[in-house]
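**Q** Please find the sequence and the predicted model below.
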Amino acid sequence: MTVPTLTLNDGKTIPQLGFGVFKVDPEETERIVTDALEVGYRHIDTAAVYGNEEGVGRAIAKSGIARDELFVTTKLWNDRHGADESKRALGESLEKLGLDHVDLYLIHWPTPENNNSVETWEAFPSYRDQGLTTSIGVSNFDHRYLPQILDTGIIPAVDQIECHPQFQQIETRPLLTEHDIKVEAWGPLGQGKVDYADTVIGEIASAHGKSWAQTIIRWHLQRGHVVFPKSNNRDRMAQNFDVFDFELTTAEVAAIDGLENGLIVNKSVEPV
């Protein structure tokens, strides 16, 4: 199965369906990512703070998959901001991953308390120019923090933000649309804190003979999001990947859109 790609505002392409390793045990990461690669995922999203870049790297190395068939993302953690420090951090991530470059490097969170996100962001194009990353972007920069990044004139290719049917980033979306910044949806299934089977999603899923999770993933794809469903279970990984043999109607997409109610499910990591 060929995963569709999106063209970023820098002219590069990104696979629309990926596999995330947030909260994946470092000791289990190699096995889990190996399973994901065998299922068919070719887009892996990790971060320095996850502590599992080494496991991702080992799985990639053992897979035998050509580097140009893979899309790998990692992220800069909050305590490594600043021009010099962020370059050292990227070098450390590449060493752990066993790669000479990543396909996408992100600032993981804005750090308003330190007032150095802009300085950090202004250094990111040099990492792209040096071939250390192909594309650059941000994560968790909502409508409060994205404007200062845009004011630099350096436009992120993506913004990886919490996004699911009940929290669709309504306030941030106009900025993203205006600058053709792609949404990368983390927590795309509500992180298990919402029983979507009892919503209109359950009805739509039944109509297509799919699970509610598959239905939400399909909704993300049709809304133009890059999406990272996560599972430690190989069968569930395969189910999450099996979303290209059906299509939601315009009315079904609109019905899921209608579930928006501003519910942030991961308030423990909401930026302040």
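**A** Noted; the coordinates are in hand. Numbering: from 1, shown residues only.
**Q** contacts, neighbours, all on C-alpha from now
**A** OK.
**Q** List the residues that contact residue 57.
**A** Taking C-alpha atoms under 8 Å, 6 or more residues apart in numbering, we find residue 57 in contact with 30, 96-99.
**Q** Tell me which of those residues fall in helices.
**A** The helices, defined by DSSP state H, take in 30, 96-97 from the contacts of residue 57.
**Q** Buried members of the residues you listed into ChimeraX, please.
**A** Here is the ChimeraX command that picks out the buried ones among the ones in helices among the contacts of residue 57, judged by 16 or more other C-alpha atoms under 10 Å:
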select :30,96,97
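**Q** from the ones in helices among the contacts of residue 57, which single one is nearest residue 251?
**A** Comparing those against residue 251 with C-alpha to C-alpha places residue 30 closest, at 40.8 Å.
**Q** Once you drop chain neighbours, what's closest to that closest one?
**A** residue 55 (4.4 Å; C-alpha to C-alpha, 6 or more residues apart in numbering).
**Q** hang on, the one you found in a helix?
**A** Yes. With DSSP: H, G, I helix; E, B strand; the rest coil as the criterion, residue 55 is part of a helix.
**Q** Hmm, it is touching residue 26, no?
**A** Yes. With contact defined as C-alpha atoms under 8 Å, residue 55 counts as touching residue 26 (6.3 Å).
**Q** Looking at those two, which is more packed in?
**A** The residue with more neighbours, out of residue 55 and residue 26, is residue 55; 23 against 17, by other C-alpha atoms under 10 Å.
**Q** Please list all residues in contact with the more buried one.
**A** Contacts of residue 55 by C-alpha under 8 Å, 6+ apart are 26-30, 33, 97.
**Q** For it, give its distance to residue 37.
**A** According to C-alpha to C-alpha, to the nearest Å, residue 55 stands 13 Å off from residue 37.
**Q** still on that earlier bit, can I get the contacts of residue 55 in a markdown table with distance to residue 126?
**A** Compiled in a markdown table, the contacts of residue 55 are given as follows (distance: C-alpha to C-alpha, whole Å):
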| residue | distance to residue 126 |
| --- | --- |
| 26 | 30 |
| 27 | 33 |
| 28 | 34 |
| 29 | 30 |
| 30 | 31 |
| 33 | 30 |
| 97 | 20 |
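**Q** from those, which is closest to residue 252?
**A** Ranked by distance to residue 252 (C-alpha to C-alpha), these are led by residue 33 at 32.5 Å.
**Q** I figured that closest one hits residue 59, correct?
**A** Yes. Applying C-alpha under 8 Å as the test, residue 33 and residue 59 come out as touching, 6.0 Å apart.
**Q** Name the residue in those two with the higher neighbour count.
**A** In this view residue 33 and residue 59 are compared by other C-alpha under 10 Å, and residue 33 has more residues nearby, 26 against 22.
**Q** same for the helix or strand harbouring the more buried one, what does it pack against?
**A** Here residue 33 sits within helix 26-39, counting by DSSP states H and E. Using 3 or more C-alpha pairs under 8 Å, 6 or more residues apart in numbering; DSSP states H and E as the contact criterion, the elements in contact with helix 26-39 are helix 53-63, helix 234-241.
**Q** want to compare, so here's the second one:
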Amino acid sequence: MNKRVTVNKLVEMKQNGDKITMLTAYDYITSGLLDELGIDIILVGDSLGMVVLGYETTLPVTMEEMLHHTRAVARAAKRSMVVGDMPFMSYQISPEEALYNAGRFLKEADAQAIKLEGGEEICPMVSKMVEVGIPVMGHLGVTPQSVHQMGGYGVQGREEEAAKKMISDAKALEKTGAFSIVLEKIPSALAKKITKTIGIPTIGIGAGPHCDGQVLVTQDLLGMFEKFVPKFVKQYAKLSDDIRSAISSYIKEVKSGEFPGEEHSF
């Protein structure tokens, strides 16, 4: 059996120029497939609120919902690192509450790390977690939990001051002990500069080709989420069409009596 991907392994991959692959999963079956195929990191993202639970944003997602789905993913993942995404208001109130909730991902859901959004302002929370041995992945750029403050999901870091702050935030997260940082929807040149500036891996989503790794929402990659398709998404399949075709055939065959046939009967 392949060894579990660890924090040290990811840093080694950055140093060796070996690109890191990350995808989302919210259930046992998808997690098992990603793990079997060699995905390095499986993120149980709070994006499950929109992709699985039908919320308009990620803001309503609760700790209990995140733990429920993380448990399912962790049961199937034997090699991939499982990262649990901390939902809105699970870490912003105080370092102590952030530590407690982060610990639940490892203790109750068998995740190997957690992810949280923000820069220097969340470093006290990150510090508490790292002190007790909880691996932390940061997240800069478009941070969906701050959608109302940002005024939408537009590209971040275009202006010089915003870019400087993002570089400063990345350095602060690294200094505080984060092992990796997701860079979402920022200019490619800025992502390249951050990636070269810090010693921990960067994982890009809409951040160009120069990050140490890439992440997508699996349902976007497979063409299953149809409300909108972000510019940074490449659809490697159109499973929604295949699902429609299969279910339509099932309905037709049940109605006509063609299914079940002799080969499906006892």
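**A** Now that the structure is in, tell me what you want to look at. What you see is a predicted model; the values in this text were computed from it and never measured.
**Q** Can you calculate the TM-score here?
**A** TM-score of the superposed chains, computed with TM-score structural alignment, normalised by the length of the second structure, equals 0.51; 180 aligned residues with a C-alpha RMSD of 4.2 Å.
**Q** In the helix holding residue 33 of the first structure, which residues are buried?
**A** For helix 26-39 of the first structure, using 16+ other C-alpha under 10 Å, the buried residues are 26, 29-37, 39.
**Q** How about stretch 87-95 of the first structure?
**A** Going by neighbour count (16+ other C-alpha under 10 Å), the buried part of stretch 87-95 of the first structure is 87, 89-91, 93-94.
**Q** Give me the subset of these lying in helices.
**A** Applying DSSP H to these, the entries found in helices are 87, 89-91, 93-94.
**Q** Just give the nearest non-adjacent residue to the counterpart of residue 31 of the first structure in the second structure, would you?
**A** Mapped onto the second structure by TM-score structural alignment, residue 31 of the first structure lines up with residue 29. Leaving aside its sequence neighbours, residue 29 of the second structure sits nearest to residue 76 (C-alpha to C-alpha, 6+ apart; 7.4 Å).
**Q** ditto for residue 127 of the second structure
**A** Leaving aside its sequence neighbours, residue 127 of the second structure sits nearest to residue 176 (C-alpha to C-alpha, 6+ apart; 5.6 Å).
**Q** Helix, strand, or coil at the equivalent of the one you found over in the first structure?
**A** Aligned counterpart of residue 176 of the second structure in the first structure: residue 154 (TM-score structural alignment). Using three-state DSSP, the three-state assignment for residue 154 of the first structure comes out as coil.
**Q** How many neighbouring residues does residue 154 of the first structure have?
**A** Neighbours of residue 154 of the first structure under the rule other C-alpha under 10 Å: 14.
**Q** Help me confirm that it comes into contact with residue 123.
**A** No. At 10.1 Å, residue 154 of the first structure does not count as touching residue 123 under the criterion of C-alpha under 8 Å.
**Q** quick one: what helix or strand has residue 181 of the second structure in it?
**A** Using DSSP H and E, residue 181 of the second structure falls within strand 180-184.
**Q** By how much does that strand deviate from the first structure on average?
**A** By mean C-alpha distance after the TM-score superposition for the first structure, the fitted strand 180-184 of the second structure averages 1.7 Å away from its aligned residues in the first structure.
**Q** so after that strand, what's the next helix or strand?
**A** Heading C-terminal from strand 180-184 of the second structure (DSSP H and E), you reach helix 188-197.
**Q** rewinding a little: please point out which of the contacts of residue 57 of the first structure the second structure shares.
**A** Checking the contacts of residue 57 of the first structure against the second structure (both residues aligned by TM-score structural alignment, their matches' C-alpha atoms under 8 Å), the contacts still present are 96, 98-99.
**Q** how much space between the most centrally placed residue in the first structure and residue 149 of the first structure?
**A** Nearest to the mean C-alpha position of the first structure, by C-alpha atoms, centre = their mean, lies residue 184 at 4.3 Å. Separation of residue 184 of the first structure from residue 149 of the first structure (C-alpha to C-alpha) stands at 17 Å.
**Q** And the helices in the stretch 101-250 of the first structure?
**A** Secondary structure of the stretch 101-250 of the first structure (DSSP state H, counting those that start in this stretch): helices at 117-129, 146-150, 173-178, 200-208, 212-222, 234-241, 250-257.
**Q** Just put these in JSON lines and tack on mean neighbour count and distance to residue 109 of the first structure.
**A** Listed next are the helices of the stretch 101-250 of the first structure as JSON lines, based on neighbours: other C-alpha atoms under 10 Å; distance: least, C-alpha to C-alpha, whole Å:
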{"stretch": "helix 117-129", "mean neighbour count": "18", "distance to residue 109 of the first structure": "9"}
{"stretch": "helix 146-150", "mean neighbour count": "16", "distance to residue 109 of the first structure": "11"}
{"stretch": "helix 173-178", "mean neighbour count": "14", "distance to residue 109 of the first structure": "17"}
{"stretch": "helix 200-208", "mean neighbour count": "17", "distance to residue 109 of the first structure": "31"}
{"stretch": "helix 212-222", "mean neighbour count": "23", "distance to residue 109 of the first structure": "22"}
{"stretch": "helix 234-241", "mean neighbour count": "18", "distance to residue 109 of the first structure": "27"}
{"stretch": "helix 250-257", "mean neighbour count": "15", "distance to residue 109 of the first structure": "26"}
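**Q** Could you say which one of those helices comes nearest to residue 266 of the first structure?
**A** Across these, residue 266 of the first structure has its closest neighbour in helix 212-222 (18.1 Å, C-alpha to C-alpha).
**Q** just checking, what packs against that closest one?
**A** The contact analysis (3+ C-alpha pairs under 8 Å, 6+ apart) places helix 212-222 of the first structure against helix 200-208, strand 226-227, helix 234-241, helix 250-257.
**Q** Trace the last one over to the second structure and give me the residue numbers.
**A** Alignment of helix 250-257 of the first structure against the second structure: no match, by TM-score structural alignment.
**Q** what angle sits between that helix and helix 212-222?
**A** Relative orientation of helix 250-257 of the first structure versus helix 212-222 (axes from the mean of the first three to the mean of the last three C-alpha atoms, to 10 degrees): 110 degrees.
**Q** cool, the first one as well?
**A** Per the same axes, to 10 degrees, the angle that helix 200-208 of the first structure makes with helix 212-222 is 90 degrees.
**Q** In the second structure, which residue range corresponds to helix 200-208 of the first structure?
**A** Here helix 200-208 of the first structure fails to align to any part of the second structure, judged by TM-score structural alignment.
**Q** what's the answer for the second one, then?
**A** With the alignment judged by TM-score structural alignment, the segment of the second structure matched to strand 226-227 of the first structure spans residues 213-214.
**Q** average offset between that stretch and the first structure?
**A** For stretch 213-214 of the second structure, the mean deviation from the first structure after alignment is 1.4 Å (mean C-alpha distance after the TM-score superposition for the first structure).
**Q** Farthest from the middle of the first structure: give me that residue.
**A** The centre of the first structure is farthest from one residue, residue 207, which by C-alpha atoms, centre = their mean lies 28.5 Å away.
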